[in-house]
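**Q** Got a sequence here, can you build the structure:
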Amino acid sequence: MSRYDEEAKYDRPKRRTRPRTKDRPSYDDAAEGIVITRDRGRYTTWVGDTATGHEVTAMKARQLGRTGVIVGDRVKLDGNATGDDGTLARIVEVFPRTTLLRRSADDDDPVERPLVANADQLVIVVAVANPEPRTGLIDRFLVAAYDAGMRPLLCLTKTDLADPDPLLSIYRPLGVESVATHQGGDLSELREQLHDRTSVLVGHSGVGKSTLVNGVIPGADRATGIVNVVTGRGRHTSTNTVVLQLPDGGWLIDTPGIRSFGLAHVDPDRLINAFPDLAELTADCPRGCTHTGDAPDCALDEAIREGRADPARVDSFRRLLASREGRELRDAPEPT
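**A** Here you go, the predicted structure:
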């Protein structure tokens, strides 16, 4: 080999001289799908009608850059979207989201962690016993639902072990709807609440989410676990978020058990707007009012004195505010 050839061998490749173009593909004919689960950079999407569609495995296209893709996203797929074995499509576009359920790692972490997109109902699954209910975590789920613009629904499980009414009485002033279930019981009321909705199931480990999923979706085969008799905590049985089709219409999104839920991203003004009757009363609040119980000259206190506001409803709203602002101890059981 000559010296010239040896040096040329290590030369850097020359920069391409082809002029760049601003034209970008439109993907007008791209297939549209819903992301139903994610695993290590691969996305399983559902393409087509709810009943007759099929699954397509896809990866995120490079041109999306830092654009995040999460479960529930409606996307455009380029490439082979047949779903045949060995095929892989590309997610080239994410449609605007109608709702976004999110959380932060804790109350000091400003980084938002998107969980689920485009769901319209948050089903908060709570066991009335074994494990004992944690009202602080329930409050935080409610705050997240109101912040996301989602309808909250309390689903009480294991009602054969304890009376659910003491827990329900805490949330009646907020107007939160609820259903009560127990293992082997009738799930028709829950099915009615899920019908034709996109619902997200959240709750502490061991409250029975997987059992509910298996009850309303025959063949779902979600793994179920037991509660540790020493710690009172449930064992994680669902390890990833997955979207499942409901037999009578709608989608059910099962999430792993959650033991903490940071709310650093939530703006109190968005929370008060979830209660139009209270938001109207705060129009006379001084600038910067936090609407908490110790806020000076808060118009909510004046409305209570004048009989224009329900004290129990205001107290319940302020409890949600306190939940947003305070730190929840990880894994610590809440008093009932």
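**Q** Please make it C-alpha for all contacts and neighbour counts, starting now.
**A** OK.
**Q** I'd like the next helix or strand past the helix or strand where G136 lies.
**A** For G136, the element it lies in under DSSP states H and E is helix 135-148. For helix 135-148, the succeeding helix or strand toward the C-terminus, using DSSP H and E, is strand 151-157.
**Q** on contacts alone, who are the packing partners of that next one?
**A** On a contact count with 3 or more Cα pairs under 8 Å, 6 or more residues apart in numbering; DSSP states H and E, strand 151-157 meets strand 121-127, helix 135-148, strand 177-180.
**Q** from the chain's centre, how far out does the longest strand along the chain sit?
**A** For the chain, the longest strand by residue count, based on DSSP state E, is strand 31-39. The chain centre lies 16 Å from the centre of strand 31-39; the measure is Cα atoms, centre = their mean, to the nearest Å.
**Q** re the thing from before, now for the helices and strands packed on strand 151-157, which one comes closest to E325?
**A** When the helices and strands packed on strand 151-157 are compared by Cα to Cα, helix 135-148 sits nearest E325, at 10.1 Å.
**Q** tell me the angle of the closest one relative to strand 151-157?
**A** Relative orientation of helix 135-148 and strand 151-157, computed by axes from the mean of the first three to the mean of the last three Cα atoms, to 10 degrees: 150 degrees.
**Q** Run through who's touching helix 135-148.
**A** 99-103, 121-122, 124, 126, 151-152, 259-263, 266-267, 270-271, 274, 319-320, 323-324, 328, 334-336 (Cα atoms under 8 Å, 6 or more residues apart in numbering).
**Q** Now, of those, which are buried?
**A** The neighbour count (16 or more other Cα atoms under 10 Å) marks 99-103, 121-122, 124, 126, 151-152, 259-263, 266, 271, 274, 319-320, 323-324, 328 as buried among the contacts of helix 135-148.
**Q** and the contacts of helix 135-148, which of them are in helices?
**A** Among these, the members found in helices (DSSP state H) are R270, L271, R319, L320, S323, R324.
**Q** and this one, so I can compare the two:
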Amino acid sequence: MARRVHDYDEDDVRVRPGRRGSRPRTRRRPAHEGASPGLVTAVDRGRYRCLVDPGTGDERGVIAMRARELGRKGVVVGDRVALVGDVSGAPDTLARIVRVEPRTSSLRRTADDTDPFERIIVANADQLVIVTALASPEPRPRLIDRQLVAAYDAGMDPLLCLTKADLAAPDALVAEYAPLGVPYVVTRRGGGLDELRAHLSGRASVLVGHSGVGKSTLVNSLVPDAERTVSHVNVVTGRGRHTSSSAIALELPGADGWIIDTPGVRSFGLAHVDPENVINAFEDLAEGAAERCPPHCDHFQDDCGLNGWVAEGHASRARLDSLRRLLGARDSDTVE
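**A** Here you go, the predicted model:
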């Protein structure tokens, strides 16, 4: 007689080999209350160099990996993290990053203006130092404009650092950016760096600039143990060679500050930038934009409210021209 469907015996049961216990899965994750605080200072092929207990006087460097529970969340230089595992810093030990603390700022860029995927370069910095040579190679104002836009978008204070003043005078470039009110320092070969060091003291500063502008030379002078490779400018193309292959955070000796050196870049995509973040950096114009501009105003159109705002003397024409130049840089497809 045929066996009924609900009559089972041991031949009907299949056991999956290697299957773990029947305890149901849970979305709860360990809280790791005892995790050690750390600062990510470098990233290299899936390994993270971290400083454990920064600012306590008992700092030590460790190598860590991302814990699986972080999922797709990225970890970048400047991130404040929580570490578990072996955080002794002894050779051949490995800790785990189990948590990335909320970021106060994120410096981002895209590969180009059509790339929908933004990349966070550095986290938790409060100053962007735009390093530009006055000669050899020549300044590239459109690239400077783009980097200023990235700083305003990230909520960071910009600082222009004009190098190689022994080769060319800074006056023309200083005048070009004077309406923006961006502070600047000028350096020359063999000159002192006291003014620059004063701007860096007590802050977390990111140094950006295209290859050959002298960024690595500055880093080596500010942090003698950094040993960043210095590039030479090609006399034919006027461009430098990439020498810094990844971002690295370095403690500024005797100044209670950090500098973060980044790889030299020849492009700075801004596809991710919200124009309102740029406008909000211009306090004298942001109020006029909010009160006078029509909805979805791109600030280039004839009925832009900022035209009347400036005509009434609330802000200068030079400031409006500079704002529009930065907004135009966001939509430009070249930085040359």
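**Q** Specify, as a residue range, where the longest strand of the first structure falls in the second structure.
**A** Aligned using TM-score structural alignment, strand 31-39 of the first structure spans residues 36-44 in the second structure.
**Q** likewise stretch 63-71 of the first structure?
**A** Using TM-score structural alignment, stretch 63-71 of the first structure corresponds to residues 69-77 of the second structure.
**Q** Quick check: end-to-end length of that stretch?
**A** Criterion Cα to Cα, to the nearest Å; first-to-last residue distance in stretch 69-77 of the second structure is 20 Å.
**Q** again, but for stretch 212-224 of the first structure
**A** By Cα to Cα, one end of stretch 212-224 of the first structure lies 10 Å from the other end.
**Q** Could you do stretch 47-65 of the second structure as well?
**A** Termini of stretch 47-65 of the second structure sit 5 Å apart (Cα to Cα).
**Q** Strands along the first structure, start to end?
**A** Going by DSSP E, the first structure shows strands at 31-39, 42-47, 54-60, 74-79, 89-94, 100-103, 113-117, 121-127, 151-157, 177-180, 198-202, 242-245, 251-254.
**Q** Serialize those strands to a markdown table and add fields for distance to D165 of the first structure.
**A** As requested, the strands of the first structure are exported to a markdown table (distance: least, Cα to Cα, whole Å):
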| stretch | distance to D165 of the first structure |
| --- | --- |
| strand 31-39 | 36 |
| strand 42-47 | 40 |
| strand 54-60 | 43 |
| strand 74-79 | 39 |
| strand 89-94 | 43 |
| strand 100-103 | 28 |
| strand 113-117 | 31 |
| strand 121-127 | 12 |
| strand 151-157 | 10 |
| strand 177-180 | 10 |
| strand 198-202 | 21 |
| strand 242-245 | 31 |
| strand 251-254 | 26 |
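**Q** any idea which of the ones you listed is most buried?
**A** Highest mean neighbour count of the strands of the first structure: strand 121-127, a mean of 26 (counted as mean count of other Cα atoms under 10 Å).
**Q** In the second structure, point out the residues matching that one.
**A** On the second structure, the counterpart of strand 121-127 of the first structure by TM-score structural alignment is residues 127-133.
**Q** repeat for stretch 311-323 of the first structure
**A** Residue span in the second structure matched to stretch 311-323 of the first structure, by TM-score structural alignment: 317-329.
**Q** Superposed on the first structure, what's the mean shift for that stretch?
**A** With mean Cα distance after the TM-score superposition for the first structure, stretch 317-329 of the second structure departs from the first structure by a mean of 0.4 Å once superposed.
**Q** quick one: buried residues of that stretch?
**A** By 16+ other Cα under 10 Å, the buried positions in stretch 317-329 of the second structure come out as R317, R319, L320, S322, L323, R324, R325, L326, L327, A329.
**Q** Relative to P133 of the first structure, which of the strands of the first structure is closest?
**A** For those, proximity to P133 of the first structure was assessed by Cα to Cα; strand 121-127 is nearest, at 6.0 Å.
**Q** Residues in contact with the closest one: which ones?
**A** For strand 121-127 of the first structure, the external contacting residues (Cα under 8 Å, 6+ apart) are 133, 138, 141, 145, 150-159, 197-204, 207-209.
**Q** repeat for stretch 270-284 of the first structure
**A** The contact list for stretch 270-284 of the first structure (Cα under 8 Å, 6+ apart) reads V143, Y146, D147, G149, H291, C298, A299, L300, A303, A309, V314.
**Q** go with 10 Å
**A** Stretch 270-284 of the first structure is contacted by residues 142-150, 174-175, 269, 289, 291, 297-303, 308-310, 313-314, 317-318, 320-321, 324 when judged by Cα atoms under 10 Å, 6 or more residues apart in numbering.
**Q** Can you tell me how far the nearest residue to P247 of the first structure once chain neighbours are set aside is from L187 of the first structure?
**A** Computed as Cα to Cα, 6 or more residues apart in numbering, the closest residue to P247 of the first structure that is not its neighbour in sequence is I217, at 6.6 Å. As judged by Cα to Cα, I217 of the first structure and L187 of the first structure stand 11 Å apart.
**Q** Then K60 of the first structure?
**A** Counting by Cα to Cα, the gap from K60 of the first structure to L187 of the first structure is 38 Å.
**Q** again, but for L100 of the first structure
**A** 28 Å.
**Q** can you check D163 of the first structure too?
**A** D163 of the first structure is 18 Å from L187 of the first structure, by Cα to Cα.
**Q** distance between the match of stretch 63-71 of the first structure and the chain's centre?
**A** With Cα atoms, centre = their mean, you get 15 Å for stretch 69-77 of the second structure.
**Q** What of stretch 72-84 of the first structure?
**A** So, by Cα atoms, centre = their mean, the centroid of stretch 72-84 of the first structure is 22 Å from its chain's centroid.
**Q** re earlier: could the helices and strands packed on strand 151-157 of the first structure be laid out in a markdown table, adding distance to T255 of the first structure?
**A** Formatted as a markdown table, those follow (distance: least, Cα to Cα, whole Å):
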| stretch | distance to T255 of the first structure |
| --- | --- |
| strand 121-127 | 11 |
| helix 135-148 | 13 |
| strand 177-180 | 19 |
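**Q** Identify whichever of the ones you listed lies nearest to G68 of the first structure.
**A** Going by Cα to Cα, the one of these nearest G68 of the first structure is helix 135-148, 17.4 Å.
**Q** How far does the closest one sit from its chain's centre?
**A** Chain-centre distance of helix 135-148 of the first structure: 11 Å, with Cα atoms, centre = their mean.
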